[in-house]
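Participant: requesting a structural model of the entry that follows:
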Amino acid sequence: MDHLRVIKKAWKEYDASKTIYKIQDISAMVSTNHVFRITFDDEDIVIAKLSYFGKYEHFKEDHRIIHSLANNLLYPFENLLAKSLLKNNRVFTYRYKTASTDAWVVFYNPVRVQKRLPRRLSEAHIRKFGQQIGKFHKSCSRIRNVLPKSSKTLSTDISVLLRQLNSRKKSSFSDEQRDVLRHHCELFQKNRLLYKADKFETIPVFIDWNIGNFSVTSSLKLYSRWDYDWFRMSSRMMDFYFFARVVSDIGDRTVFSYLIGPMMEDRFVLFLEEYHKVNPLTANELRFLKEVYRFFILNYVIKDGNYFFSPQYATKLQSEAFDTYLPSIEKEFDSEKLISALKLK
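Facilitator: Now for the predicted structure:
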């Protein structure tokens, strides 16, 4: 695909009167999504995101919800999110569809950035981060009823994966691997009901909270957040696996894996304690963290991995899913440690 051609066509449809001077690819090169900085003749700058991961309808729906969220969040988070460009009072999205290609584009105003958290957080960083996320989730909760509805749920995504596994179409997974995946899909659905996850409050969650996706002030308050690849409306617990990764002892790494271990570290318990003071958690929510992790591996690594991650990452992560990630769920995760630390029942 000629990415620049698609970006130019998208901008022409948005505002043909404004001439592009330069387009720079600023993508992280981890996923199949591409991000570009567009500079115009008059020196104005916008950011373009080009995606062909998932469905255009979901892409459009998500950005409509994010736009509403960005405009309805109150102080101190009123300027936290990158704003999409509008046309005729609607978020502008462009779809480029040919016989062999289906891609879509959205434009953003450049987001202001202050400080990044260090690769390995201190205890003071963890405490402040827990407090800030607790406040942010509370702010999202307060406006949940005025946001557009979402068609995606955890159950529908797992059902899609099950249909794919039961299909007679050629699969990259062996029969044995498909059996393993079916087993974990069924466990997820069973435990989702056991922990009454359907009763959990639904709020906007971004899931991918690695330290390259947000910035903080000098006093460690959340300042800006970008990168909405895994955005969805769901339980707040969907964010917590990545919070565990942010505060983990090993810290942020260039070569990454998705191990369950960070959710069992004392550093994550410290994060939970600070979050809990601001925005109380329940025992069933902490029990559901095991299923949050299972869902992440099944949905984002297995079901969508080949579409979202670049090929070398997709192959590596899917192999590790069978060898390490999925077998570790029952062996390594103990929700009672977290429940006991927060003195819950």
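
Participant: switch to C-alpha atoms for all contacts and neighbour counts from now on
Facilitator: Will do.

Participant: tell me which stretches of this protein form strands.
Facilitator: In the chain, strands defined by DSSP state E lie at 20-25, 34-40, 45-51, 86-87, 90-91, 93-97, 102-108, 202-205, 214-216, 222-225, 232-235, listed in chain order.

Participant: can I get those in JSON lines including mean neighbour count?
Facilitator: JSON lines is the format used below for the strands of the chain (neighbours: other CA atoms under 10 Å):
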{"stretch": "strand 20-25", "mean neighbour count": "15"}
{"stretch": "strand 34-40", "mean neighbour count": "19"}
{"stretch": "strand 45-51", "mean neighbour count": "21"}
{"stretch": "strand 86-87", "mean neighbour count": "13"}
{"stretch": "strand 90-91", "mean neighbour count": "16"}
{"stretch": "strand 93-97", "mean neighbour count": "18"}
{"stretch": "strand 102-108", "mean neighbour count": "22"}
{"stretch": "strand 202-205", "mean neighbour count": "22"}
{"stretch": "strand 214-216", "mean neighbour count": "20"}
{"stretch": "strand 222-225", "mean neighbour count": "22"}
{"stretch": "strand 232-235", "mean neighbour count": "23"}
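
Participant: now distance to residue 134 too, for those, in a markdown table please.
Facilitator: Listed next are these as a markdown table, based on distance: least, CA to CA, whole Å:
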| stretch | distance to residue 134 |
| --- | --- |
| strand 20-25 | 34 |
| strand 34-40 | 29 |
| strand 45-51 | 29 |
| strand 86-87 | 30 |
| strand 90-91 | 28 |
| strand 93-97 | 32 |
| strand 102-108 | 27 |
| strand 202-205 | 13 |
| strand 214-216 | 15 |
| strand 222-225 | 11 |
| strand 232-235 | 14 |
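
Participant: now the second one, please; I'll put the structures next to each other:
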Amino acid sequence: MNQIDFIGIVREAVKSFDDSKRIVRIDDISAKVSTNHVYRIKFSDHNIIIAKLSYFGKFEHFVEDHSIINSLSNNLPAPFENVLARSLIKGNTLFVHRHTDSFIDAWIVFYRPMRVRKKLPKRLNEEQIKKLGRTFAQFHQACFSVKNTLPPSSKTMQIDIEHLQRILQTPLGQHDHRMHVDLIREQCNMFLENSAKLNAESFETIPVFVDWNIGNFSVTKQLTLHSRWDYDWFRVSSRMMDFYFFSRIVSDVGDQTTFSYDIDRFMEERFMIFLKAYHEEYPLTEAEIRFLPETYRFFLLNYVVKYGRYFFHEVFSNRLQQEAYNNHLPTIEEKFDAEPLLRTIFD
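Facilitator: Okay, here's the model as predicted:
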């Protein structure tokens, strides 16, 4: 999409929001591994706002997600009242600009800039893992406490998996996934069957952000959550959707430039330390622990297989998809064992 003038679309959105604003500078601050576009806009009055531009999925889902996030950012209690960015409002509604032409249907939402404190170290020690377990448990509790005040969410894990199944029935889906259609179908069926066995639809749901890599949030010196940005994978779902990336944060491997989405992080002793600290603050159930491999399976099917080419640049998406097909999806049952995790928190 090199021919598309994204900066021009941002300028158009600013004019639609407030045509009295005079732009001094627009900087592209997008993540280098992602296809999403994020811009910092500086105005002549020295004020700064952040613009997020997206062009895949459904416009209605984009508006729905950002409406929920904005309500959440305003309703979260202390000490999390400033963790999320607040979106800009025009009149009494969330401002979303939609640009449509012969090349693209793109949508923009504006945010106030976030205050960033400390980034986590690439590898945590045991005490840091425990503190992080407690702060994420407290954040989940805060999200649960305001869930009934938020706009409704139409997306569910089952709906997303059934959507992937329908894609596989189309000529485009058959072409895009070629040699792996049978594997994907099998994995979709396993997710739906195992979710039904665990009665996952009965789990409490909260706002979850899924992609908790250390480049997406900052903490205080005491390792309490201070700010969170990048809401691309936001959804209202089981809190267990966040735990795969929690396991990656505390992994012995640590944060790496070249990354892979293996399930092994769940079985590390360091994750069990995290899990125990979380459980002491916000107790987990046995069914939720047994649901962990299904959240991982869903993550691979939905965010890597179905949407990988939208979330990642091509050089990353091709590799991550091949790893999912050849290594990760076929070995979930072999590599994941819930028993050590259950003993850690219940014994």
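
Participant: TM-score, when you put one on top of the other?
Facilitator: Overlay of the two chains. TM-score (TM-score structural alignment, normalised by the length of structure 1): 0.98; 343 aligned residues with a CA RMSD of 1.0 Å.

Participant: one step back: residue 144 of structure 1: which of the strands of structure 1 is closest?
Facilitator: Closest to residue 144 of structure 1 of these is strand 202-205 (CA to CA; 5.7 Å).

Participant: that closest one vs structure 2, average distance?
Facilitator: Average distance, strand 202-205 of structure 1 versus aligned residues of structure 2 after superposition (mean CA distance after the TM-score superposition for structure 1): 0.4 Å.

Participant: helices along structure 2, start to end?
Facilitator: 6-17, 59-75, 126-145, 157-167, 171-177, 181-197, 243-250, 269-281, 286-290, 292-299, 308-311, 314-323, 332-335, 338-346 (DSSP state H).

Participant: show me how far the fifth one is from its chain's centre.
Facilitator: Here helix 171-177 of structure 2 is found 25 Å from its chain centre; the criterion is CA atoms, centre = their mean, to the nearest Å.

Participant: who's in contact with the residue nearest the centre of structure 2?
Facilitator: Geometric centre of structure 2, nearest residue: residue 233, 3.0 Å, by CA atoms, centre = their mean. Residue 233 of structure 2 is in contact with 209-211, counting by CA atoms under 8 Å, 6 or more residues apart in numbering.

Participant: out of the residues you listed, who's nearest residue 83 of structure 2?
Facilitator: Nearest member of the contacts of residue 233 of structure 2 to residue 83 of structure 2, counting by CA to CA, is residue 209, at 12.4 Å.

Participant: map that closest one onto structure 1.
Facilitator: Using TM-score structural alignment as the criterion, residue 209 of structure 2 maps onto residue 206 of structure 1.

Participant: skipping adjacent residues, who's closest to that match in space?
Facilitator: Among residues not flanking residue 206 of structure 1 along the chain, residue 231 sits closest, at 4.3 Å (CA to CA, 6 or more residues apart in numbering).

Participant: tell me how many other residues surround the one you found.
Facilitator: By other CA atoms under 10 Å, 18 other residues sit near residue 231 of structure 1.

Participant: residue in structure 2 matching it?
Facilitator: Residue 231 of structure 1 maps onto residue 234 in structure 2, with residues paired by TM-score structural alignment.

Participant: correct me, but its match touches residue 67?
Facilitator: No: in this structure residue 234 of structure 2 lies outside contact range of residue 67 using CA atoms under 8 Å: 11.5 Å.

Participant: residue 237 of structure 1 reaches residue 292, doesn't it?
Facilitator: Yes: counting by CA under 8 Å, residue 237 of structure 1 does reach residue 292; the two are 7.0 Å apart.

Participant: can you pull the contacts of the counterpart of residue 255 of structure 2 in structure 1?
Facilitator: Under the alignment (TM-score structural alignment), residue 255 of structure 2 pairs with residue 252 in structure 1. Residues counted as contacts of residue 252 of structure 1 (CA under 8 Å, 6+ apart) are 119-120, 210-211, 245-246.

Participant: now tabulate the residues you listed in TSV and tack on distance to residue 167 of structure 1 and neighbour count.
Facilitator: Below are the contacts of residue 252 of structure 1 laid out as TSV (distance: CA to CA, whole Å; neighbours: other CA atoms under 10 Å):
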residue	distance to residue 167 of structure 1	neighbour count
119	43	17
120	44	17
210	35	17
211	38	21
245	35	24
246	37	25
